[in-house]
Structures are given as C-alpha cells and as structure tokens.
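Undergrad: Sequence isn't available, so here's the structure alone:
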C-alpha cells in the first residue's frame, strides 16, 4: 500500500473514532472529554478530505473509498452540531429592535467571569466592571484573596453572596439589584456551591437567577460526568417550574452542543442567546486553537437581547461574558415555543440524579 494511503487510513480511523466516541452513553471522563473539540474535529475532517483529494489513490471500486466516506460522514456530523451557532441558524432569543423604546427599568446587565483562582490580574476584572457597569457580577474560582481584591466594588454592589473557597470552586456575586431571596446551595457535592437568587428589577419584576459551576469530567477533577450532569438537571427542572423570568448562568464545564447541554435546554425550557449568533468560545483563553464555549447564559422566553459579548482576557484561562437583557411583557412579545423534553429525556434525567446522589 502506498505510504500516503496508509497515513490517510490511520488519520481517518483516528478522526472518525474520536468524533463519534461521544455517542457512547457512558459517563467516564475519557469518553465525555470528546464532547468538547467538535469545532477542531470539523477542521481536521475537512483537512483530511483535502489531503485525500490531493494525495490519495482514488480507487472508488476499492475499499479505500471508505476513507473519504468516513471523513465526509464526520464532517457532516460535526457541522450538524455546530450549525446552530452560526449566522445561518434561526435565533432563539430575539434581539430588541432599535425602534423599540429603551426600557432601563426592565433591563439587566450581567457579567460572568471564571477568573482562575491563581490569577492575580484582578485590576483587569475591575476595569471591565467599571467599563460595562453590569447590574450583576458573578466571579467564579474565587478564594479569599480574590474577595479582598474586589472590596473596592462592594459599595456600588451592596447586595452580595460571597463564598470564597480555596478549592477553585469559590463564588462571589455582587448585585446592584435588590435580592428578595437568596440561597447558597450544594446540590450534588458538598464542596461545589451554586446560588439561587430572586432579584427585583427597578420595575418590580422578579427574576429567578441560578449561578452554577459544576465539576467537569477530567483526569484531574472527576472520573465521570454524572455529578455535573445531575446538577444541571436539577437546576433545569426547577427553572421549568418558574412562571416568572429565569436566567441560568455560569461555567457549566460543558460545551453548548453536547448531549448534556441540549438535554438541559429541553428539561428547563430555556433559550440560548448564542444560537444564530456565534460560538462565543470562552475557554481556553491562552490557546486559540483549543477553544470552545464553556461559559453559558440561558434565559426564559420573557427576555429579548440587547447585547451579548465575549470580553477581553483578564489573565484567566476563561474569557468573561457580558450580556444585556430586557424583560418584555407577555402582550408585547411574539409567542415562542420553548424547548420540550423528547423521548426518554425525563427518565434519563431522573436516572442521572439518582446515580449522582
């Protein structure tokens, strides 16, 4: 067999295996980790097709035809996963039109940033807060030193839930909006906190906010994804029961196109403002070829989008995310069918929670 063909066969087998291994319904980290690099695998599959066209011996009546078929199938699958996050897809969250009157009393601006606990460039975080003036700031991976570094904003953000930890799962939340209720929760793991807060907009409209940062499946964190998946299921089930506006935000340690995140959307009935707009890759900030959307904001049908933006680096391995949303009363917004559970979604969700607990 000619050397180029042998190389292409080995390359194709590798790309096909790592592209489809995530379809195996097992939660081990060495399987679930392949949920992440689908954008990179799309590029690699396309490169393989080009290489086959350039170097391969094109015997279409030979078993070597499986090379382009495998690469093409991979490219189609990866493109199907990524397509919703392109401008070609229909937007899930409608952008508020320029002709609509400004409604600051019904608008919330949110900045979410995994700052990386060992990062010392806190001045960059403060600079972004000063520049964008969010109503709510949620900082993840924050320890006591980060809490001390952020003291200068406490007077401007009098409503706070501060839970610094030294295990890279600390959480600091600052708000200009009053909190009518707040809870620090440990839904699945005793050392992994999340928050549930009821904010009140200046108009008096309540907002149910869930801030989350579950543990990822990885060789250095957890051998399986079940605990992460279960936390998202619990938040999603609770969010769906709310009749008032809902926002779920944080570092989900999962990508936007994974089975778990799509299950979360169907369970929660929430919308992803990135769909139809872009990937907004937030991790890894320091390695451009290895980036995927790890930090998320999901919203209920009550909101229209003013702005969504990935912000500049703050020295962390994550980029911060900024989003500005406006609550629109029922009578003023078009009816949008929210995501619904499919097939065995509810059974799968219940089994995941039971296994995690």
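TA: Done, it's in. In this text, all values refer to a predicted model and were calculated from it rather than measured experimentally. Numbers count the residues shown, from 1 in each chain.
Undergrad: make it CA atoms for all contacts and neighbour counts henceforth
TA: Fine.
Undergrad: Residue 73: how many residues sit nearby?
TA: Other residues lying near residue 73 total 14 when counted by other Cα atoms under 10 Å.
Undergrad: and what of the one 4 residues further on?
TA: By the criterion of other Cα under 10 Å, residue 77 has 16 neighbours.
Undergrad: same thing with residue 226?
TA: Counted with other Cα under 10 Å, residues neighbouring residue 226 total 26.
Undergrad: just checking, it touches residue 356?
TA: Yes: between residue 226 and residue 356 there is a contact at 5.8 Å, judged by Cα atoms under 8 Å.
Undergrad: Show the contacting residues for the residue lying closest to residue 21 once chain neighbours are set aside.
TA: Spatial nearest neighbour of residue 21, chain neighbours left out: residue 31 (6.4 Å); criterion: Cα to Cα, 6 or more residues apart in numbering. Contacts for residue 31 were tallied using Cα atoms under 8 Å, 6 or more residues apart in numbering; they are 21, 22, 24.
Undergrad: Got another one to weigh against that:
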C-alpha cells in the first residue's frame, strides 16, 4: 500500500474588503463652500447697511443715498442664496433667513404695534377727546385730486392739511364747505373748529415759505398745528453722478445740500416753537425724510411720530408716480408724517392706498 499523502488543498482566497462608500454629502462640494461664504458676506453687508441707515445716516453721502433708495432689493441676495442653499448647503439657509429678516424688519422699517387691528376697520365716531388729523401732499392737484379728497373724507377727519395746493381748485370750494378753512401760499387747512393763522415758516436758505402755523380752538382747549413741507433730498442726490464722482465733488455737493436741509428744518422748528407757548402741538406734512434720518431726529425727534407709535406695516407714502426700474404706484419711502407732543395719546395711524397724488394720504387719531 502506498503511503503517499494527498497534496494539501490550497488555502481559501482572502475575502476582499468592501470599498468604503463614496460620500454623497453635497455640503462639501466647491459650490456649497462658495454659497456658504457668499451667505456670510451678504449677512455682513446687510449689517453694514443697517449701520449706514441708523448710525451714520445722512452724515455721509453714501448713507444719504441708501436712506432714500428702495430698501427691498437688499433682500434679493438672501433669497437667491437661500434657494441655492436649499439645493446644496442647508446650513446656509439660517444665515440667509437672518439676513432676509433684517431687511424685511428693521431696514425696511416695519412697524408692528397696529397688527392687532384689522386693516380697513371703520374708526369709531369722533368723541370730545379725540382729534382726527389727515394730511397729504397733493402735488398741484395731480393726477386725480378728486380721488384724494374722496379718500380723505373716508377717514371722517376733524382737521385736514394739504401741501402743494398751488392756486385755487374748484373741488376745494366744494370740499367741507361749512368748515373753517385757510389757504395760505401753497398750504391749505380745514377744521371743524375755529382756526387762526399765527405765522408762516420762512426758509431763508431756500427762499420760500416752508409751512404755516395756526391755532385751533378745539373742545378740549387750544391746539397749535403746523402744516409744513421741507425741501426734498432729491436735489442733492442728483449731484451724485458719474461726472461729480470722477471730479471728486460728489461728497462735497451732497453734504452741502444736506446741511441746507438741516438749516431749513431748524428754521421751521424755531418758528413753530416761538408760537406754540405751552399749548399742545401737532405737526404734519411732507417732511421729505424718514424718521430714521438724523436730519429728522435732531429737529423733530422729541415729538411722537404717529405711525411709529400706532402704525401697522411699512406705511410708505411716496413716490407713487412712474419711476424708472420700479413699479408704478408702489411707494418705497415713508416721508410724510403726523407728529404730536406728549399731551396726546395716539390711538391709530393709517396710510391710504389711493394714487390720486404722488404722495399717499396719512391719517391719525389722537386723544387727550
């Protein structure tokens, strides 16, 4: 018998290790990293815009330009980057949500105190302690003055103030015929209560009448009312163009005009204070500046702004006319205001929706 051994069987081959799975995390792609960095830069830009608006304000010509330009476009990068982040980098959604919230909130000057009151609510009948004030820059009665007056009447006012009421208009004679009325220069006031002219506000720097001051004899005592129209900032901003930038004169020209506007505002306030005495005060009209501007704050900041206290939403009042690269009848600036002294409480403030003028109607109910 043979004792030869059978050859040993070869060892089984080593099991192949499974290859590690390929990462499908899109947040590590070059595009995702770009979106993340751009989102951070955009948030920093939005914060910088807030500083320019509320700290620098009109003290620098770039701050002036941002103050009066539409503010909604500052939110567009956050929307675009947010949509891109949803596709390839979800963490960037939060950054863009914060940036968009800052634009829609503080940058666009959203006001929320009146949110509890439904829009379009019919105001209560006027009482002895309330005073309804309505103001509008009627832009020389163009384009649809009848529409303006119709909207004014819907607020059932006690006092109506119009600016840029150049000359006579047949509808003015028919509007509120039994009221006490005064038409001085380009300012028109009508009141349920007796009124008398106290002074006109002369602007020496612009050589024009910038407002009038009257006294109303209301059931709760005399009230001083000023109907004003400050100079537009647009005339200074148009000096910022390619030619002046190349010559290095843009900043000087814009700053010079801003200083003239400050002087005029101080002149108006000096006349108002000189004739007010100890009586309650209401100031209304076209201020041609938002309440966030330092030009407004340093002259009128001690008074209550009716929309800031009791308004709802953005309350933009101008411009309503066709503007290049912007929607018609979609204003972007709140430059028309109703202000009052601390003797008044502000019940509500509303901005009209009609487009009978380049400026929207502003209405406030005040209570003593």
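TA: Here it is on my side, so go on. Since the structure is predicted, the reported quantities are computational estimates derived from the model, not experimental observations.
Undergrad: what TM-score do we get after superposing?
TA: Laid over one another, the chains give 0.67 as their TM-score (TM-score structural alignment, normalised by the length of structure 1), with 303 aligned residues with a Cα RMSD of 4.2 Å.
Undergrad: re the thing from before, which helix or strand contains the residue nearest to residue 21 of structure 1?
TA: If you go by DSSP states H and E, residue 31 of structure 1 is part of helix 29-32.
Undergrad: helices or strands up against whichever helix or strand comes after that helix?
TA: Once the chain leaves helix 29-32 of structure 1, the next helix or strand it forms, by DSSP H and E, is helix 38-55. Where contact means 3 or more Cα pairs under 8 Å, 6 or more residues apart in numbering; DSSP states H and E, helix 38-55 of structure 1 is packed against helix 3-20, helix 66-82.
Undergrad: let's see it at 6 Å
TA: If you count contacts as 3 or more Cα pairs under 6 Å, 6 or more residues apart in numbering; DSSP states H and E, helix 38-55 of structure 1 packs onto helix 66-82.
Undergrad: Buried ones in the helix it packs on, by neighbour count?
TA: 67, 68, 70, 71, 72, 74, 75, 77, 78, 79, 82 (16 or more other Cα atoms under 10 Å).
Undergrad: would you list the residues you listed in TSV and tack on distance to residue 327 of structure 1?
TA: Shown next, in TSV, are the buried residues of helix 66-82 of structure 1 (distance: Cα to Cα, whole Å):
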residue	distance to residue 327 of structure 1
67	51
68	49
70	46
71	45
72	43
74	40
75	39
77	36
78	34
79	33
82	28
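Undergrad: I'd guess residue 290 of structure 2 is in a helix, am I close?
TA: No: under the criterion used here (DSSP: H, G, I helix; E, B strand; the rest coil), residue 290 of structure 2 is coil, not part of a helix.
Undergrad: That one against residue 335, yeah?
TA: Yes: counting by Cα atoms under 6 Å, residue 335 is a contact partner of residue 290 of structure 2 at 4.8 Å.
Undergrad: okay, now residue 303 of structure 2: neighbour count?
TA: By other Cα under 10 Å, the burial measure for residue 303 of structure 2, its neighbour count, is 16.
Undergrad: Quick one: residues contacting it.
TA: Applying Cα atoms under 6 Å, 6 or more residues apart in numbering, we find residue 303 of structure 2 in contact with 340, 341.
Undergrad: what about 8 Å?
TA: In this structure, residue 303 of structure 2 makes contact with 339, 340, 341, 342, judged by Cα under 8 Å, 6+ apart.
Undergrad: That one and residue 274 of structure 2: what is the separation?
TA: Counting by Cα to Cα, to the nearest Å, the separation of residue 303 of structure 2 from residue 274 of structure 2 is 16 Å.
Undergrad: The contacts of residue 303 of structure 2 into CSV, with extra columns for secondary structure, distance to residue 368 of structure 2 and neighbour count?
TA: Below are those laid out as CSV (DSSP: H, G, I helix; E, B strand; the rest coil; distance: Cα to Cα, whole Å; neighbours: other Cα atoms under 10 Å):
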residue, secondary structure, distance to residue 368 of structure 2, neighbour count
339, strand, 14, 25
340, strand, 11, 23
341, coil, 11, 15
342, coil, 9, 13
